[in-house]
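S.K.: sequence first, predicted coordinates after that:
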Amino acid sequence: MADEKQPAVAPAPDAPREVTSKDGSSHEEITTPTRPPGWMYKGFKVFGHELWYASPLFQLLLVSLVCFMCPGMYNALSGLGGGGQVDHKAQDDASTALYSTFAVVAFFSGSIANKLGVRLTLSFGGLGYVIYIASFLSYNHNQNHGFVVFAGALLGVCAGLLWTAQGTIMMSYPTEDMKGRYISWFWIIFNLGAVIGSLIPLGQNINKVAGPVTDGTYVGFLVLTLIGAVLALCLCDVGKVQREDGSKVIMMKNPSWITEFKGLFETITSAPWVVLLFPMFFASNTFYTYQSNDMNGSQFNTRTRALNNTLYWLAQIFGAVIVGYALDFAGARRSVRAKGSFIALIILTFAIWGGGYAWQKDQVTREETAEEGFVTVDWSDGGKKYVGPMFLYMFYGFYDAAWQTCIYWYMGALSNSGRKAANLAGFYKGIQSAGAAVFWRLDGLKKPFDTMFGATWGLLGGALLIAAPVIWMKIQDTVPLEEDLKFSDETVADVAGAQGAADQAVTAQPEAVRTSKEGGGAKEVV
């Protein structure tokens, strides 16, 4: 229909217009456009929300597709154990290098993202995944260990940038009541990448019970990661993003390296209690080492590892949907939801990892799996030998999604500022990577499987105990706009929608704005 398409130019949210009251007097009124300007068509909705190019939802979908292509393929490859190789040493050493550089770069990547913008930061970050996948394709032919380790170190630099840009979009673009669902939607699309990526080696290795995965597996991953890096260039600049209510993301208008490093320091000094979340950050990637290498990579054959990997990432999707929507449950205040999520994490930690202990204590040692002639488990073994650990591995995937979703939601609940969110995301990924580097190194040193399991489980339980005061006492039902503006040089008018700006004006100058022309000649804001 001809009237379906919206005008290319709409009135500015804060533009006043002259209106006449019923009594004949006139005044200026601030109006909110029925629809924000942009590339939008009436009635076009996704997840029940209007979609246009500069909308937060469209930007979330774009960054989700980038992560679908890049980290999603990396996760699919890593989940095979040893990066798809029989000998895990190349991946262990590459992962140690990866997370070591990741840990250093991520601390400053929030400042880099604020300075360069999320579009360039995300695209550059995607290139590291392309080179990393290429190094394993090369390793299949020449066993060039050094290239794999170099690619891992480079990926650490790139991944630090990519995940910080992603975290900024996911935590600061949505309104407060939508953050759990935004995290959930991202996790669904992102993990679909790992699911589809896992189907590639499953299909190509369906009849293979030993040896590394085929070249076709690596080529498929390589093409997808390259597409993802290019797709990141389609993102919109932060300053042009506009929510459905007309408000914009809080950011720094004219960032410099000095202001960004100052903001990095202020993130900690303004709220020193946030360091109590750091153990949760540290623990958030440590379980991958035990799960992918010591359980899946060591105990199962090639095709069964590929099937387990697919089920693991599929379970993550269900975990993200359940936890993300629960965190946005409108029937309870946000502070209550935070406490409820914390209790749920405690229950999941002891239930799922308790089941893991029951399985791990009866398994063979690392030395036995290295012996010639060791027979790995195949899905055809069925029964207690395969079905039980298969479901356990799926629950591990569900747990990962629950843990990560809650952490992002906790950080998003502490601030709505894009600038502060970038710094928090940088801290999160940096500390997370330090933990991962430690555990990949422990695996490279061939520590016993029981030790790897116990260290992982103990760290998760301890991290929850330390984080309890922040989750229980510091997460508020809402974050005042004035609190977030302390982290920028913007004003209320820069970021609030028209009605929000009017409400702020009424609060700030009640006498001036509430007096009509009839009473004293002042303009009325309604």
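M.R.: Right, received. Where do you want to start?
S.K.: C-alpha only now, for contacts and for neighbours.
M.R.: Will do.
S.K.: just how off-centre is the longest strand belonging to the chain within its chain?
M.R.: Once the chain is assigned using DSSP state E, the strand that runs over the most residues is strand 40-46. Centroid separation for strand 40-46 versus its chain: 26 Å, with Cα atoms, centre = their mean, to the nearest Å.
S.K.: and stretch 213-228, by the same measure?
M.R.: Offset of stretch 213-228 from its chain centre (Cα atoms, centre = their mean): 23 Å.
S.K.: who's in contact with residue 477?
M.R.: In this structure, residue 477 makes contact with 333, 334, 335, judged by Cα atoms under 8 Å, 6 or more residues apart in numbering.
S.K.: presented hereafter is structure B, for comparison with structure A:
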Amino acid sequence: MSTEAHVSEKTGLPVGAAVEHDSEKGHPEFNEPPTGWLYRERKLGPITLPYYASPISQLLIVAFVCFLCPGMYNALSGLGGAGQLDPTVADDSTVALYATFASVAFFSGSICNKIGVKATLSFGGFGYALYSASFLCYNHTGNRGFVIFAGALLGVCAGLLWCAQGTIMMSYPPEKSKGRYISIFWMIFNLGAVIGSLVPLVDNIKNKHGNVGDGTYIGFLVLMGGGAILALFLLDSNKIIRKDGSKVISVQHPSWKSELLGLWEVLISEPWILALFPMFFSSNYFYSYQFNAYNLARFTTRTRSLNSLLYWLSQIIGAGIMGFALDTQRLTRITRARVGFAFVFILTLGIWGGGYAFQRQYNRETAEIIPKIDWHDSGYGGPLVLYMCYGLYDAIWQTYVYWVMGSLSNNSRKLAIYAGFYKGIQSAGSAITFRLDSLKVPYIRMFGSTWGLLLGSLVVAAPVIFLRIQEHVSAEEDLKFSDETQSVEKFEQKD
């Protein structure tokens, strides 16, 4: 059946094209989209701003929340040791962070579906502000316990924040624009780390040795708190309507029992998702090596700040390149998935091969003796380029993994569970690698385990990428999952 859609002058949306699934009739129902300021486009000079309830507007809000919260956290972590000269307390706090993150993230999809993305995202932002405050306190009191507690609480908050973020980023955009939406988010998010890196760079411009100053932690505290407040401006998913008039497949606050069933249902009905778990595990595993075994071990305090800024700037470039390439219409989606896989595999060999050549020049013992590299040194260029390549690689890897997950479904409920798996397993890998650094495992072993995991996880994920990704995921297939898991809730209501 074909229906000609006319654009409403009030809303800018196709009249009669808002799609709602009617499970009893088995076909979409077309209704007049709602009116009001949420659905009205506005002009700012020659620029037409998207309406507030559009997927892109909501994505931008989420992106700037992450700009202010995890973006600033990344800038702080990128200094190595969270700005402390001795990374031990930061390592222990990070282990606590990722241990709770891994535990909570498996159920974060259930929590997000229950309380909504707005509350989930805002509560998640609170933990980042407390984390920065704990290091400000540590600078004056040496209160190690507070830092570790703040890390553990941040793990809970981060698990919720990233689940809400992943749900919106993967389920709100139309299929043909998912790569573009992912790259836009990743570019804005990493711009937060770039801007955030200016805080310690300015604060420590003359500091070659020692911990970063109080101004660094105060600046991060204020910005992170602003991110938690900004999250309250999000809309519920049932109010979001795409430009073509289609609605997001939203979750209507199901019971805890049906949500726990949803976790189990994904593993039972889609056991092939297990093949992606190694990619999830290795996706943040390299941070401990890059931040502590590379940036902290080999560079002066002010140079670490500059390195961090350029590392996150490289992430913006990497996300832009990969996201828009994955959405090119010159190739089919199946071909894009396979070409993307080959590209990531080659980068893993090339960039980390260069890293191996540099790592052979020092170890934990010699790093304490040999002079730190400063930006005035003649040999600074090569190590800087390598660190920027590490940042480029990180963004390309993350963008590709998110795009793969988004290509497997359009159902926000299922994608929330995917995101929960992703962040939970990712956090388990991070907890392990930061604990290895705390135990003073030789740098070369940390490097070897990182490179090996990245290559091995690509090999394991190849069958899913080459065989499961199709040109289009039908609404009937996506909604089947929701109907099956929500049947439990209907049974409970009868009781």
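M.R.: Nice, thanks for sending it over. This is a predicted model, so every value here is computed, not measured.
S.K.: can I get the contacts of residue 477 of the first structure in CSV with neighbour count and distance to residue 71 of the first structure?
M.R.: Shown next, in CSV, are those (neighbours: other Cα atoms under 10 Å; distance: Cα to Cα, whole Å):
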residue, neighbour count, distance to residue 71 of the first structure
333, 13, 34
334, 20, 30
335, 17, 32
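S.K.: of these, closest to residue 54 of the first structure?
M.R.: Nearest to residue 54 of the first structure out of those is residue 334 (Cα to Cα; 27.6 Å).
S.K.: map the closest one onto the second structure.
M.R.: Taking TM-score structural alignment, residue 334 of the first structure has residue 333 as its aligned residue in the second structure.
S.K.: correct me, but its match touches residue 470?
M.R.: Yes. Residue 333 of the second structure sits in contact with residue 470 when judged by Cα atoms under 8 Å, with a separation of 7.0 Å.
S.K.: thinking again about what came up before, and the nearest residue to the match of residue 334 of the first structure once chain neighbours are set aside, how far from residue 71 of the second structure?
M.R.: Counting by Cα to Cα, 6 or more residues apart in numbering, the nearest residue to residue 333 of the second structure once its immediate chain neighbours are dropped is residue 471, at 5.4 Å. If you measure residue 471 of the second structure against residue 71 of the second structure using Cα to Cα, to the nearest Å, the figure is 33 Å.
S.K.: can you map out the strands along the second structure?
M.R.: In chain order, the second structure shows strands spanning 6-7, 14-15, 18-22, 27-31, 42-44, 47-49, with DSSP E as the criterion.
S.K.: name the residues of the longest helix along the first structure that are buried.
M.R.: The single longest helix within the first structure, with elements called by DSSP state H, is helix 383-414. Neighbour-count burial for helix 383-414 of the first structure, counted by 16 or more other Cα atoms under 10 Å, picks out 386, 389-390, 392-414.
S.K.: same check, this time on stretch 330-342 of the second structure
M.R.: Neighbour-count burial for stretch 330-342 of the second structure, with 16+ other Cα under 10 Å as criterion, is recorded at 333, 334, 335, 336, 337, 340, 341.
S.K.: tabulate the residues you listed (a markdown table), appending distance to residue 124 of the second structure.
M.R.: Compiled in a markdown table, those are given as follows (distance: Cα to Cα, whole Å):
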| residue | distance to residue 124 of the second structure |
| --- | --- |
| 333 | 34 |
| 334 | 35 |
| 335 | 37 |
| 336 | 34 |
| 337 | 32 |
| 340 | 32 |
| 341 | 32 |
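S.K.: closest one of those to residue 222 of the second structure?
M.R.: Relative to residue 222 of the second structure, the closest of those is residue 340; by Cα to Cα it sits at 38.6 Å.
S.K.: residue 326 is in contact with that closest one, correct?
M.R.: Yes. In this structure residue 340 of the second structure lies within contact range of residue 326 using Cα under 8 Å: 7.3 Å.
S.K.: intersection of neighbour lists for the two?
M.R.: Residues touching both residue 340 of the second structure and residue 326 (Cα under 8 Å, 6+ apart): there are none.
S.K.: most tightly surrounded among the strands of the second structure?
M.R.: Neighbour counts averaged per stretch over those are highest for strand 14-15, at a mean of 20; criterion: mean count of other Cα atoms under 10 Å.
S.K.: what's the mean distance for that strand versus the first structure?
M.R.: Between strand 14-15 of the second structure and the aligned residues of the first structure, the post-superposition mean distance stands at 8.1 Å (mean Cα distance after the TM-score superposition for the first structure).
S.K.: name the helices or strands packed onto that strand?
M.R.: Contact analysis of strand 14-15 of the second structure by 3 or more Cα pairs under 8 Å, 6 or more residues apart in numbering; DSSP states H and E lists strand 6-7 as its packing neighbours.
S.K.: and the contacts of the strand it packs on?
M.R.: With Cα under 8 Å, 6+ apart, strand 6-7 of the second structure has contacts from 13, 14, 15, 16.
S.K.: what do you get for stretch 203-215 of the first structure?
M.R.: Surrounding stretch 203-215 of the first structure, the residues in contact under the criterion Cα under 8 Å, 6+ apart are 84-86, 137, 140, 201, 216-217, 301-304, 378.
S.K.: so among the residues you listed, which ones count as buried?
M.R.: Among the contacts of stretch 203-215 of the first structure, those classed as buried by 16+ other Cα under 10 Å are 84, 85, 86, 137, 140, 201, 217, 301, 302, 303, 304, 378.
S.K.: distance to residue 499 of the first structure added to those, as CSV?
M.R.: Below are those laid out as CSV (distance: Cα to Cα, whole Å):
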residue, distance to residue 499 of the first structure
84, 55
85, 58
86, 61
137, 56
140, 60
201, 53
217, 53
301, 61
302, 59
303, 58
304, 57
378, 62
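S.K.: correct me, but residue 151 of the second structure touches residue 132?
M.R.: No. Using Cα under 8 Å as the test, residue 151 of the second structure is too far from residue 132 to be in contact (9.6 Å).
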